[in-house]
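*Asks:* no FASTA, just this:
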């Protein structure tokens, strides 16, 4: 399925999604999170998942972003299809299920909400193309940047920190000159429509 990501200046699409608590392994404990609850001057929305090696490689960097910014909220969303009967020949990954998300949040000690977009409506609205795919919004929830988190998948030789630079620009009230850098990672695993 081909989706087009939000363009610069577009408003963050609304969402209300269940998020894992990270307090238990393979449980269905959850809280519901809505876009309006994130009220920091900057918002980072990252579409990610459990199974993708690139998404896994970015987990610690996402935790560091959340920890380093008092004036920014970070929320992760997993939209991948985890159910074979919905795949219809497309890829599916059972390890992206809600139960496995809760276990990963506990094991990795996520310090940000990790939400499940079972219907994939939110992923389509944002235009999430892969995992991870980051979107940075200002205080009016207008898109400032979308794409790669930084320029090194493995995190060993990072020279450009796109998400951090975009958040810094938002918090400083400045324009961020780079609207898009192609995200890198595993493609979003869409259900058959």
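*Replies:* Thanks, I have the structure now. These numbers come from a predicted model, not from an experiment. Numbers count the residues shown, from 1 in each chain.
*Asks:* okay, CA-based contacts and neighbour counts for the rest of this
*Replies:* Noted.
*Asks:* three-state assignment of the residue sitting nearest the centre point of the chain?
*Replies:* Centroid-nearest residue in the chain: residue 46, 1.7 Å away (criterion: Cα atoms, centre = their mean). Going by DSSP: H, G, I helix; E, B strand; the rest coil, the secondary structure assigned to residue 46 is strand.
*Asks:* Just give the nearest non-adjacent residue to it, would you?
*Replies:* Counting by Cα to Cα, 6 or more residues apart in numbering, the nearest residue to residue 46 once its immediate chain neighbours are dropped is residue 134, at 4.3 Å.
*Asks:* A further structure is provided below for comparison with the first:
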């Protein structure tokens, strides 16, 4: 009986480990992007499946992070959002900061922040439990994931190539996200499909 219980425990542990590895490896380039359903800042549910047939950008954000401020204070992200919308791309912010952690805001505050910064995402996902963030393996703010019209993950990584909080570096950096969007919307292969993200760590619940 003890041996049987031990074997069952080992098998259960192995199954859990495999499940964890599968979840960690879910957001992989060229593979179907993990689907999710979460509350939006406007109180409505945001379902990734509703955007089938469209290119979707997921932008992990934290308004108090210096690296996020760099790209919003300069207007860089707003410009990317505007260009994306013009190409029919859906741009979604994701806030995975846990309650009481840096960057955590309620829906009305998120909407007010975007208005004050002239940001125009198609929607803002509130993810205080970190469910969506962990599903994708989001590490930093910003961290960008781009899903193509076939539902495959086509890009993940940094917004650009210079890991600093200095606005002056934006003009000198390789524009990873802008280049990826140009390639994807032109039905071309993304040259740099996976890059290293940089920024503040996502403030997940402990």
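*Replies:* Alright, I've got the coordinates. Small disclaimer: the values here were computed from a predicted structure and weren't measured.
*Asks:* Next, the TM-score between them, please.
*Replies:* Both chains were compared after superposition, and using TM-score structural alignment, normalised by the length of structure 1 their TM-score is 0.80; 173 aligned residues with a Cα RMSD of 2.0 Å.
*Asks:* before we move on, back to that, show me what the residue nearest to the centre of structure 1 lines up with in structure 2.
*Replies:* With TM-score structural alignment defining the correspondence, residue 46 of structure 1 maps onto residue 59 in structure 2.
*Asks:* same thing with residue 100 of structure 1?
*Replies:* If you follow residue 100 of structure 1 across to structure 2 using TM-score structural alignment, you land on residue 109.
*Asks:* most residues in a single helix of structure 2, which one?
*Replies:* Across structure 2, the helix with the greatest residue count (assigned by DSSP state H) is helix 2-24.
*Asks:* distance between it and the chain's centre?
*Replies:* Average the C-alpha atoms of helix 2-24 of structure 2, do the same for its chain, and the two points are 30 Å apart (Cα atoms, centre = their mean, to the nearest Å).
*Asks:* Remind me what it packs against, helices and strands.
*Replies:* Counting contacts by 3 or more Cα pairs under 8 Å, 6 or more residues apart in numbering; DSSP states H and E, the secondary-structure elements packed against helix 2-24 of structure 2 are helix 131-136.
*Asks:* What is the equivalent residue in structure 1 for residue 145 of structure 2?
*Replies:* Pairing criterion TM-score structural alignment: the partner of residue 145 of structure 2 within structure 1 is identified as residue 135.
*Asks:* tell me which element that match is part of?
*Replies:* Take DSSP states H and E as the rule and residue 135 of structure 1 turns out to sit in strand 133-137.
*Asks:* That strand vs structure 2, average distance?
*Replies:* By mean Cα distance after the TM-score superposition for structure 1, the fitted strand 133-137 of structure 1 averages 0.7 Å away from its aligned residues in structure 2.
*Asks:* That strand: which residues count as buried?
*Replies:* Buried residues in strand 133-137 of structure 1, counting neighbours by 16 or more other Cα atoms under 10 Å, are found at 133, 134, 135, 136, 137.
*Asks:* Tell me if I'm right that the fourth one and residue 40 touch.
*Replies:* By that I understand residue 136 of structure 1. No: contact between residue 136 of structure 1 and residue 40 fails when scored by Cα atoms under 8 Å: they sit 11.9 Å apart.
*Asks:* can you list contacts of the strand holding residue 135 of structure 1?
*Replies:* Judged by Cα atoms under 8 Å, 6 or more residues apart in numbering, the contacts made with strand 133-137 of structure 1 from elsewhere in the structure are 12, 42-48, 143-149, 163, 166-167, 170, 183-184.
*Asks:* Out of those residues, list just those in strands.
*Replies:* 42, 43, 44, 45, 46, 47, 143, 144, 145, 146, 147 (DSSP state E).
*Asks:* Going by distance to residue 191 of structure 1, which of those wins?
*Replies:* Here the nearest of these to residue 191 of structure 1, counting by Cα to Cα, is residue 47; it sits at 15.9 Å.
*Asks:* How about that closest one, nearest residue that isn't a chain neighbour?
*Replies:* Here the nearest residue to residue 47 of structure 1 in space, its sequence neighbours aside, is residue 77; by Cα to Cα, 6+ apart that works out to 4.8 Å.
*Asks:* In structure 2, what residue corresponds to that neighbour?
*Replies:* Under the alignment (TM-score structural alignment), residue 77 of structure 1 maps onto residue 94.
*Asks:* Over to residue 37 of structure 1?
*Replies:* Looks like residue 37 of structure 1 aligns to residue 50 there (TM-score structural alignment).
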